[in-house]
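# Next comes the sequence, and after it the predicted model I'd like to discuss.
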Amino acid sequence: MSGHGEFPPPGAGAGAPEPTQPRYPAPGQPQGAWPAPYQPPPGWRPPGPAPMGAAHKPGALPLRPLGLSDMYDATFKIIRFNPKATVGSAVLVAAVSMAIPVLITGGLSLAVDLSFDASSSGEPTAAQLAGLIGAGGSLLLGTFLQSIGLILVTGMIARVCAAAAIGRRLGLVEAWGETRGKRWRLVGLTLLLALLLMLVVGAYAATWVPVVLLSDQAWPIVLYGLVSVPLFLAFMCWFWIRVYYLPVPALMLEDVGILVAIGRGFTLTRRQFWRTFGIALLTVIVAQVAGSMLSMPISFLGQGALAAGAPSESAIFLLVLSQAASSVVAAAFVSPFTATMTSLQYLDQRMRKEAYDVELMTRAGIRVT
């Protein structure tokens, strides 16, 4: 550009001339005598803004507000490129937890005959009842321990997603180390949310007591059910998204406590309820259907072994073994998938409301202009 602020004529300067639009023919020139169109040099790109939707993508997701396809694409990329910290951690927790009922039931099957037809009278003996209670109790214990362990897996996956956003890949040991100082708070947050959930359900159940006791006929009870049940389900959906859904990634990715994490989840979902609810509901449906399809063959295999005439003394052990194996297989997909989608929705809401994508770019070493 010259000192008078005018553009130089085409062809001036050492560089190649900028491309121009085809010109109309000069006065007096035949209409068919168009000048040859300009051919830009190889590799030249027109100046101007980036294409619509373009964004920095140093890792598994673009650093901009995310759409549904962005989230699902990033979810599978994060799981594929961080298998030990996602699927591996879930399988490890589920396998260790479910090994407890398998070992206990196996030991009880060797010590006590758990078959129902072992006694001459056909009635189970006291030892058999104790063995059955022990087997059932061990399965409940394993399920409880698995749920506690998967809470920690959810926290690990939140850190994995934050690292994947800036192009880092975490192994199992690294992801576990990222949760240091947050583990007990994460367990406390989960217990508090479970307590709030039980209080809500208990309060609704208590409203049925006077309705049932004071109604001499059935129609007031039916009418109350028709009115209150849809309202209660609607409130539970609201409670799930506004209170229950995003506090875990908020606790793991911000320097906050338990109560502040719940408040952060409430704030991030403000005016974003229907969008968050739709994605969360779709994620749960996809995860549960896929988890059922993966675990169903194992359950059918265990039931088929019993139906095919497996020894009656090993029936309870085979049943517990098939339930434990199907639980491990389901946890291998459901937990990483849902936890990753939840963490991505948290990142998406922060990028939409707090320009968190700028902070992520800075962490990734991208110069923000």
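Yes, it's here.
# alpha carbons only for contacts and neighbour counts from here, please
Will do.
# tell me the contacts of the closest residue to residue 106 other than its chain neighbours?
Once flanking residues are discounted, residue 106 sits nearest to residue 317: 6.0 Å by CA to CA, 6 or more residues apart in numbering. The contact partners of residue 317, by CA atoms under 8 Å, 6 or more residues apart in numbering, come to 102, 105, 106, 109.
# ok, now residue 302?
So residue 302 contacts 318, 319, 321, 322 (CA under 8 Å, 6+ apart).
# does the third one really touch residue 102, like I thought?
Yes. Proximity of residue 321 to residue 102 meets the contact threshold set by CA atoms under 8 Å, at 5.8 Å.
# if I look at the residue nearest to residue 106, how far off is residue 306?
Per CA to CA, to the nearest Å, residue 317 is found 10 Å from residue 306.
# likewise residue 324?
16 Å.
# Of these two, which one has the most company?
Neighbour tally, residue 324 and residue 306, criterion other CA atoms under 10 Å: the higher count belongs to residue 324, 25 against 17.
# In what element of secondary structure is that one found?
Secondary structure from DSSP states H and E places residue 324 in helix 315-354.
# Below is structure B, check it against A:
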Amino acid sequence: MPLYPFGFGTALGRSFSVLRGNPKVLLGFAVGVQAAASFVGLLILGGVSFLMFSRLATVEEFSDEFDALMAGSIAVTAVVGVVVTLALSALNVVVQGVVVAEVSRATVGERATLRELWAIVRPSFWRLVGYFALQLLAILVVALVVAVPVIIGAGTEQYFLAALIFPLLLAMIPLWAWIGTKLYLVPSAIVLEGIGPIAGIRRSWQLTRGRFWPTFGVMILISVIVSVASSIVTAPLQLFGSFLPVIVMPFGEGTPEPGDFGAALATMLVVTIVTMALQLLVSAIGTIVTGAGGALMYIDARMRREGLDLRLQSYVEQRELGASELPDPWPYDPAYAAYAAQPRYGAPGPAQPGYAQQPGYPQQPEQGYPQHPGYPQQPGYPQQPPQGYPQQPPQRYPPQQQAYPQQPGYPQQQYPGQPPYPAPPSAPAAEQPAQWQPPQWQPPAPPSGGA
């Protein structure tokens, strides 16, 4: 992972590439947990259904007691099914916690085992379950708000109250998108910072401030991609399973042969098992990708708001230098948050006094660092004025005339059977200028006449 704010595109792409980094641990854990949860849920639901509906054989059919037992059995089975489904769905939050731990280790270039990841998640297990309980409570409150007008309208025959369910459901869609985005980072905050559900909600609400639309884009695109992939994988098998009875009994009449019926039943059972396995696999992948997207957006938000990138870089450098005991870089540190709140990149400051502009160099325009969106800014450093060097006067050297001695020509080669080539006429020698001779001293002539 890059140790700097990476933004929307990197977070979305790396969410799907998390499996490539540690596939055995993540996919094995997610599929194993969800498969075990599904198996336990089927056993509980099947046992309760058998116990409840087996009582119908003890009373007379079409009697009042039979009708009461039937209604009670259906109600108890439905309630148990909802409770078991919600209880086992809490394990998805635990899977997301393991994914968050894996992303945190992969960010600093470490590959952890399942035992090491569970050691990170185990202290926060009940906190994650508590957060899921708060989500469940909120869902029940919303369901009651939607169901009360319907119940009142049906009881008082005021059906216009029941019609209020449609605008209420439409209003729930943007409300769900807004609240879901603001709480998308809660599992990451609970696992990495070791805080409770309420504090995790507060932290997620704070970190998504100013980063709502990138977080919403990652969350909604992951949901859409996973849903479309699940439909593409399971739709052909479901379609084949729906056409299987028509293939066995094309006209809907008669009894198929025992061999044909057994083959059709075995085929239907195989198709059902394969469909459930594929749905389980796609669901596990969706849980992993969703958890990875939340963890990456959490890391990106903390890098921008709290200088987490500086702490992670320091952690990696100390590890590379061979430090044995390294502090945990993930808990909240107010000192780094205060430092990150300062501007990192600003315009250059005024020139310091005492530096004179040197002649000979043109004044260069001041160029500041470009403002990157989303990066915290550091205070600008004062700009040093350009210090030119004094211009040196041009140095003129007198032309040097150096006569080179004339090189003798190459001897002429003669080949046998060929006449000798005539020598080229030699160029006349250049006339050398007469050299100046100083005048010779001569004694003065004797004066004429007698003394």
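That came through fine. Just so it is clear, the structure is predicted and the values come from calculations on it, not from any experiment.
# Quick check: TM-score for this pair?
TM-score for the superposed pair, counting by TM-score structural alignment, normalised by the length of the first structure: 0.64. Supporting figures: 294 aligned residues with a CA RMSD of 4.6 Å.
# Most neighbours among the contacts of residue 317 of the first structure, which one?
residue 105 (29 neighbours).
# what are the ranges of the strands in the second structure?
Shown for the second structure, no strands are assigned by DSSP state E.
# can you give me the helices in it?
Here the second structure has its helices, by DSSP state H, at 7-16, 18-21, 23-53, 64-107, 114-121, 125-156, 159-162, 165-182, 186-193, 197-207, 212-248, 258-306, 308-320, 334-340.
# tell me what the fifth one is packed against?
Secondary-structure packing of helix 114-121 of the second structure (3 or more CA pairs under 8 Å, 6 or more residues apart in numbering; DSSP states H and E): helix 64-107.
# go again using 10 Å as the cut-off
Secondary-structure packing of helix 114-121 of the second structure (3 or more CA pairs under 10 Å, 6 or more residues apart in numbering; DSSP states H and E): helix 23-53, helix 64-107, helix 125-156, helix 186-193.
# Can you tell me which of those helices is most buried?
Ranked by mean neighbour count, those are led by helix 186-193 with a mean of 26 (mean count of other CA atoms under 10 Å).
# Report the aligned residue range of the first structure for that helix.
Under TM-score structural alignment, helix 186-193 of the second structure corresponds to residues 247-254 of the first structure.
# now that stretch, how far from the centre of its chain.
The gap between the average C-alpha position of stretch 247-254 of the first structure and the chain average comes to 13 Å, counting by CA atoms, centre = their mean, to the nearest Å.
# Next: stretch 171-185 of the first structure.
Distance, centroid of stretch 171-185 of the first structure to centroid of chain: 18 Å (CA atoms, centre = their mean).
# first to last residue in that stretch, what's the distance?
23 Å.
# For residue 1 of the second structure, find the nearest of the helices of the second structure.
If you check each of the helices of the second structure against residue 1 of the second structure by CA to CA, helix 64-107 wins as the nearest, at 4.8 Å.
# what angle sits between the closest one and helix 7-16?
Orientation note: helix 64-107 of the second structure sits at an angle of 110 degrees relative to helix 7-16 (axes from the mean of the first three to the mean of the last three CA atoms, to 10 degrees).
# Make CSV out of the helices and strands packed on helix 114-121 of the second structure and add distance to residue 286 of the second structure.
Listed next are those as CSV, based on distance: least, CA to CA, whole Å:
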stretch, distance to residue 286 of the second structure
helix 23-53, 10
helix 64-107, 10
helix 125-156, 18
helix 186-193, 16
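# Tell me which of these sits nearest to residue 2 of the second structure.
Closest to residue 2 of the second structure of these, according to CA to CA: helix 64-107, at 7.3 Å.
# buried ones in the helix holding residue 324 of the first structure?
Residues of helix 315-354 of the first structure classed as buried by neighbour count (16 or more other CA atoms under 10 Å): 315-351.
# Tell me roughly how far that helix lies from the second structure on average.
Helix 315-354 of the first structure, aligned to the second structure and superposed, deviates on average by 2.7 Å (mean CA distance after the TM-score superposition for the first structure).
# Map residue 300 of the second structure across to the first structure for me.
Under the alignment (TM-score structural alignment), residue 300 of the second structure pairs with residue 348 of the first structure.
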